[in-house]
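Chemist: could you work out the structure for the sequence below:
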Amino acid sequence: MRVVGSNRDETWGRIRTAGVDLLFRHGYEAMNTRQLAEAAGLKPGSLYYYFKSKEEFLYRLLVDLLGEIVADLDEALEALRDATAAQQLDAFVRTLVKWHVQRREETFIASIETRSLSHDRHESYMELRDRFDAMLGEILDRGITEGIFTLPRERIARNAIMSALTAISGWYDPRGPLGLEAITEEFLLLTRRLVGMSAESPREAERLGKAGMNGGRSHSRRV
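Modeler: From the prediction side, this is the model:
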């Protein structure tokens, strides 16, 4: 069994980091394994110790990424096992917003490049990806049972929440005026409203008050 922290793990880490950069800047079709080896400081032949093809590299990268996200969600929700569905929903949203803001290159690749996988690998990846839906579905079902959430069609709400969260890496600009904390707050409020909850945040009350004083004007800006 491979030991954590071994040379092989460290080398895969370099390959993965280099691959994320190349995929984000050039896309899967334009990237080749020679570029990947050079960026990782390896000889091209050395890559075949880790994968046999460019597609296999992409699949392993995506599965690695998905595993890390699910592990973070598991940890966040396990800590709130006895909490309300509303608190669990907040934790779910916080975790995914953080991922799509702080590691947007990886999550952007995951949202775009799954189309480059073969049918079988794509199906395998989507089976793992469905764990997101299952987690969120359980939270929403519990909230409906508890009478906290008002959802005429749970499946539509689930899809809307997931679509909004996973799209963040496509539009978020780290040079923009809004950082992780502000974007997280906005998504918490949007999600609460989507499931039929009233705004609970002091920041929201303050923001709504200011909007009223300003005549409700809004300004479009890069985020």
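Chemist: only C-alpha atoms from now on, for both contacts and neighbour counts.
Modeler: Fine.
Chemist: now R16: how far from G179?
Modeler: To G179, R16 is 26 Å away according to Cα to Cα, to the nearest Å.
Chemist: which one of the two has more residues nearby?
Modeler: R16 (19 against 15; other Cα atoms under 10 Å).
Chemist: secondary structure element for that one?
Modeler: helix 7-26 (DSSP states H and E).
Chemist: after that helix comes which helix or strand?
Modeler: helix 33-40.
Chemist: which helices and strands sit right next to that next one?
Modeler: In terms of contacts (3 or more Cα pairs under 8 Å, 6 or more residues apart in numbering; DSSP states H and E), helix 33-40 is packed against helix 7-26.
Chemist: let's see this one next to it:
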Amino acid sequence: MTNELPVRGSWRDYEDLGLPKPLAAALEAFVEQGYHGTSIRDVASRSGLSVPGLYHHYPSKQALLIGLATVVMTELLERSRAAELDAGDDPSDRFDAVIESLLRFHMFRREQSFVASSEIRSMEPDSRASYIAQRDEQQKQVDRIVLDGVASGVFEADHPEDASRAVVTMCVAVAVWYRPDGELSPDELVERYLEIARRMVGA
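Modeler: Next comes the predicted model:
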């Protein structure tokens, strides 16, 4: 059984992930009640399964959390790679594309992103280390782009890796506060935050 759900079409396009029922139910419960406030019985009920039926697919609540985190990071990294590849060689274009991808992901996958990020404290050590390694991979991609931009003279950040971390942190935080019915449309938010991100790296 795999939790990987491939990105289809453009990295800008989002559709329903089609999560398996147990993962969709766990996501809903974790968002409402938190990991520790959710019981296996609750997830089973929400997914229309018996507790033994749920255990057949996911042997523990921890497995559900790791399943969700794996789906989140797999999709995030695939979209980020696709965005950079689509942008070509110019560091400025690559930066804009990857930061736009991060922003859109944390808008359109805000619940999944929020659970994976906020419940890292609930992951068992090996799973936490794996999740952090994937998160670091995403950060290193942006670091590399910013360093390439400084080397080529299109960015003027005095502390490029610090600026890169600040930009990624800003993008991730969108999942905490963004709402579809809020003041800014997705395109407006991307435009505004790209302007801020460019200033942070000295573009």
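Chemist: can you give me the strands for structure 2?
Modeler: Read by DSSP state E, structure 2 holds no strands at all.
Chemist: thinking again about what came up before, which residues touch the helix holding R16 of structure 1?
Modeler: M31, L36, A37, A39, A40, Y50, L61, E105, E106, F108, I109 (Cα atoms under 8 Å, 6 or more residues apart in numbering).
Chemist: cool, stretch 165-182 of structure 2 as well?
Modeler: Contacts of stretch 165-182 of structure 2 (Cα under 8 Å, 6+ apart): 99, 102-103, 106-107, 109-111, 113-114, 139, 142-143, 197, 200.
Chemist: please repeat the previous calculation with a cut-off of 7 Å.
Modeler: With contacts defined as Cα atoms under 7 Å, 6 or more residues apart in numbering, stretch 165-182 of structure 2 is touched by L102, L103, H106, M107, R110, S113, F114, Q139, A197.
Chemist: go on, stretch 49-63 of structure 2?
Modeler: P22, I40, R41, A44, L64.
Chemist: tell me the spacing between the equivalent of the fourth one over in structure 1 and P202 of structure 1.
Modeler: Counting by TM-score structural alignment, A44 of structure 2 corresponds to A37 in structure 1. Note on A37 of structure 1: its distance to P202 of structure 1, by Cα to Cα, is 51 Å.
Chemist: equivalent analysis for L73 of structure 1, please.
Modeler: 26 Å.
Chemist: now the contacts of helix 7-26 of structure 1 in TSV, with distance to E123 of structure 1?
Modeler: Below are the contacts of helix 7-26 of structure 1 laid out as TSV (distance: Cα to Cα, whole Å):
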residue	distance to E123 of structure 1
M31	23
L36	26
A37	28
A39	30
A40	29
Y50	22
L61	16
E105	23
E106	20
F108	19
I109	17
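Chemist: from those residues, pick the one nearest R155 of structure 1.
Modeler: Each of the contacts of helix 7-26 of structure 1 was scored against R155 of structure 1 by Cα to Cα, and F108 proved nearest at 24.1 Å.
Chemist: return the residues in contact with the closest one.
Modeler: S169, G170.
Chemist: what's the counterpart of E123 of structure 1 in structure 2?
Modeler: In structure 2, E123 of structure 1 lands on A129 (TM-score structural alignment).
Chemist: measure how buried its match is and give me the count.
Modeler: Neighbour tally, A129 of structure 2, other Cα under 10 Å: 13.
Chemist: distance check, it against R135 of structure 2.
Modeler: Taking Cα to Cα, one finds A129 of structure 2 at 10 Å from R135 of structure 2.
Chemist: from Y49 of structure 1, how far off is L80 of structure 1?
Modeler: L80 of structure 1 is 41 Å from Y49 of structure 1, by Cα to Cα.
Chemist: please say which of those two ends up with more neighbours.
Modeler: Applying other Cα under 10 Å to L80 of structure 1 and Y49 shows that L80 carries more neighbours, namely 14 against 9.
Chemist: what's S117 of structure 2 aligned with over in structure 1?
Modeler: In structure 1, S117 of structure 2 lands on S111 (TM-score structural alignment).
Chemist: residues near its match, how many?
Modeler: Neighbours of S111 of structure 1 (other Cα under 10 Å): 15.
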